[in-house]
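**Student:** Any chance you could fold what I've pasted below:
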Amino acid sequence: MSRLTPAVRKRHYWPILLLVWSLAAVSATEEQTQPHESILAAAEQHVLNDFDEENQEINVAAGRLDSRLRLAACDQELDTFMPHGRKNASRVTVGVRCNDTGGWTLYVPVTLSLMKEIAVANRELPRGTILTSADFKIEKRDVARLHRGYIEHPQQAIGKKLKRRLRADAVLTPGQLIIQHAVKKGSQVVIVAQIGGLQVRMNGKALSNGAVGERIKVENNSSNRQIEATVIDSGVVKATT
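**Tutor:** This next block holds a predicted model:
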């Protein structure tokens, strides 16, 4: 039976040692590399921090990073900032930065969805329509994509006039509405007040302009007393109790 000489045995060990060193080098490289997941999570959290998560339905998704990207592991907590974009934009860019000596900066695209209940047209509405509660409905929409704004509360729309035709299911925006004053400052108004089971009417004067649904101050002609009242029709207000 032949035996290996020491020189031969040494040559057989070298490939094994090289393999061990190679694996150790790969392991060290991986340990010293910043995980992509931590970078994406930091970018997403930066966007979430701008919102009250308890009261809003928010979804954020950071874009994927190139799998070949290798960044040195950061000893400090990652720093984030917003170089561009708006809070309610559906696509923003978040800067993620490592502040170590010789650190790095990376820009991560983040897609945002922000769902809210807002007013949309209940039917096709012609230009010049004076809006009532029957003209629109409340639906949940992604407002991050609505760059022209939106209306959350019905009172923001009731009594206002449309500048242009609105198709069914279209979102109501502040720019589409014209304030239609049902009461003008200095004009005579009828003040309606509820006293017990009786409804009392008295004459008064409006101290400011007001659209239907708005609260204004009026002056009772008999007592010269100023009170708050809600405009309910042209020239008619209801005393606030």
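
**Student:** switch to C-alpha atoms for all contacts and neighbour counts from now on
**Tutor:** Fine.

**Student:** Next, count neighbours for Pro154.
**Tutor:** 17 (other CA atoms under 10 Å).

**Student:** one more to line up against the first:
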Amino acid sequence: MHSFIAGLVCRSALATMLGLAASSAVAQGAADLQGQALQWLQSAVRESGMARDGALRMEVSVGELDARLKLAPCGNLEFYQPPGARLWGRTRVGVRCVDGMARWNVSVPATVRATGLAWVLRNPVSVGAPISDKDVVQAEVDWAAESDPILDQRSQWLDQIASRSLVAGQPLRRTMVKPAQVFQPGAVVRVVAQGAGFQVSAEGQALTAGVVGQNARVRMDNGRVSSGVVVDTRTVRIDL
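**Tutor:** Okay, here's the model as predicted:
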């Protein structure tokens, strides 16, 4: 009887020891996995060229795997970018076991920050109001904080209008601005037709609203209807 009880105690102690060892191995494996995922992501970001020749400081970090995961030992890991994921902002690194007794596939949460100079609003701008130099200042921001691209060129926002109400401190991004409407249908405009080595101009009547950079239709004095690109408040350009 004592031998039987002693055997149970030994087996129980052995099982406990093995369990602790297994837990330790899993924890160490998770840490190694996160370290390798970090190295892979850092390399992928470097090779992507997103640093824009040093204009952006790229910072990469990875989060922790779900503590409830129990991953079997693996002889060969493959790291990859999951479909729909980006090397930008909040993202994930896919990890799959391609050589092991049990195949598994997990993803590690990660963040890629891209810090650099951008045009930032110094004061609020109402929807529909034009944006000018007095409204912005250059400051460092995280370009990757949102998926909406940063407007890094002055020409991309100057004299555009706010597409929604904007607040001070926001970096200018693509969906925040849109071209201004500069004339209404019925307005008299100057039509400039230009080709190789020549340019002629005449007046016409706008048939559609004029938005800078977009096409507008114009009726000429002879009744002919033409389409051209709106240049400014009263000019439409036709390239021949």
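
**Student:** tell me which residues of stretch 67-82 of the second structure are tucked away?
**Tutor:** Neighbour counts over stretch 67-82 of the second structure (16 or more other CA atoms under 10 Å) mark Leu71, Pro73, Cys74, Leu77, Phe79, Tyr80, Gln81 as buried.

**Student:** Please apply the same query to stretch 36-55 of the second structure.
**Tutor:** Ala37, Leu38, Trp40, Leu41, Gln42, Val45, Met50, Ala51.

**Student:** same check, this time on stretch 149-159 of the second structure
**Tutor:** Of the residues in stretch 149-159 of the second structure, Ile150, Leu151, Asp152, Gln156, Trp157, Asp159 count as buried by neighbour count, 16+ other CA under 10 Å.

**Student:** What of stretch 178-192 of the second structure?
**Tutor:** For stretch 178-192 of the second structure, the buried set under the neighbour-count rule, 16+ other CA under 10 Å, comprises Lys178, Pro179, Ala180, Gln181, Phe183, Ala187, Val188, Val189, Arg190, Val191, Val192.

**Student:** So which of those residues belong to strands?
**Tutor:** Judged by DSSP state E, strands contain the following of these: Lys178, Gln181, Phe183, Val188, Val189, Arg190, Val191, Val192.

**Student:** Among those residues, which one lies nearest to Gly94 of the second structure?
**Tutor:** Gly94 of the second structure has its nearest neighbour among those in Lys178, at 37.5 Å by CA to CA.

**Student:** between the buried residues of stretch 149-159 of the second structure, which is nearest Pro109 of the second structure?
**Tutor:** Ile150 (24.0 Å).

**Student:** which non-adjacent residue is nearest that closest one?
**Tutor:** Ranked by CA to CA, 6 or more residues apart in numbering and with sequence neighbours excluded, the top spatial neighbour of Ile150 of the second structure is Arg173, at 4.3 Å.

**Student:** Which elements pack onto the longest helix seen in the first structure?
**Tutor:** When the first structure is parsed with DSSP state H, its longest helix is helix 6-31. Packing contacts for helix 6-31 of the first structure, counted by 3 or more CA pairs under 8 Å, 6 or more residues apart in numbering; DSSP states H and E, involve no helix or strand.

**Student:** who touches the next helix or strand after it?
**Tutor:** Per DSSP states H and E, the first helix or strand lying C-terminal to helix 6-31 of the first structure is helix 36-48. For helix 36-48 of the first structure, contacts defined as CA atoms under 8 Å, 6 or more residues apart in numbering pick out 58, 60-65, 78, 80-81, 87, 94-96, 108, 110.

**Student:** Can you go through those residues and name the buried ones?
**Tutor:** Buried positions within these, assessed by neighbour count (16+ other CA under 10 Å), are Ile58, Val60, Ala61, Ala62, Leu78, Thr80, Val94, Gly95, Val96, Val108, Val110.

**Student:** List the residues that contact the last one.
**Tutor:** If a contact means CA under 8 Å, 6+ apart, then Val110 of the first structure has Ala43, Glu44, Val60, Ala61, Ala62, Gly63, Arg91, Val92, Thr93, Val94 as its contacts.

**Student:** can you check Val191 of the second structure too?
**Tutor:** Residues in contact with Val191 of the second structure (CA under 8 Å, 6+ apart) are Ser201, Ala202, Glu203, Gly204, Thr235, Val236, Arg237, Ile238.

**Student:** unless I'm mixing things up, the third one is touching Met220, no?
**Tutor:** Going back to what we said before, that points to Glu203 of the second structure. Yes - in this structure Glu203 of the second structure lies within contact range of Met220 using CA atoms under 8 Å: 6.7 Å.

**Student:** Identify the contacts common to those two.
**Tutor:** Contacts common to Glu203 of the second structure and Met220, judged by CA under 8 Å, 6+ apart, are absent.

**Student:** Please name the nearest non-neighbouring residue to the residue sitting nearest the centre point of the first structure.
**Tutor:** Centroid-nearest residue in the first structure: Asn88, 4.3 Å away (criterion: CA atoms, centre = their mean). Once flanking residues are discounted, Asn88 of the first structure sits nearest to Ala144: 4.7 Å by CA to CA, 6+ apart.
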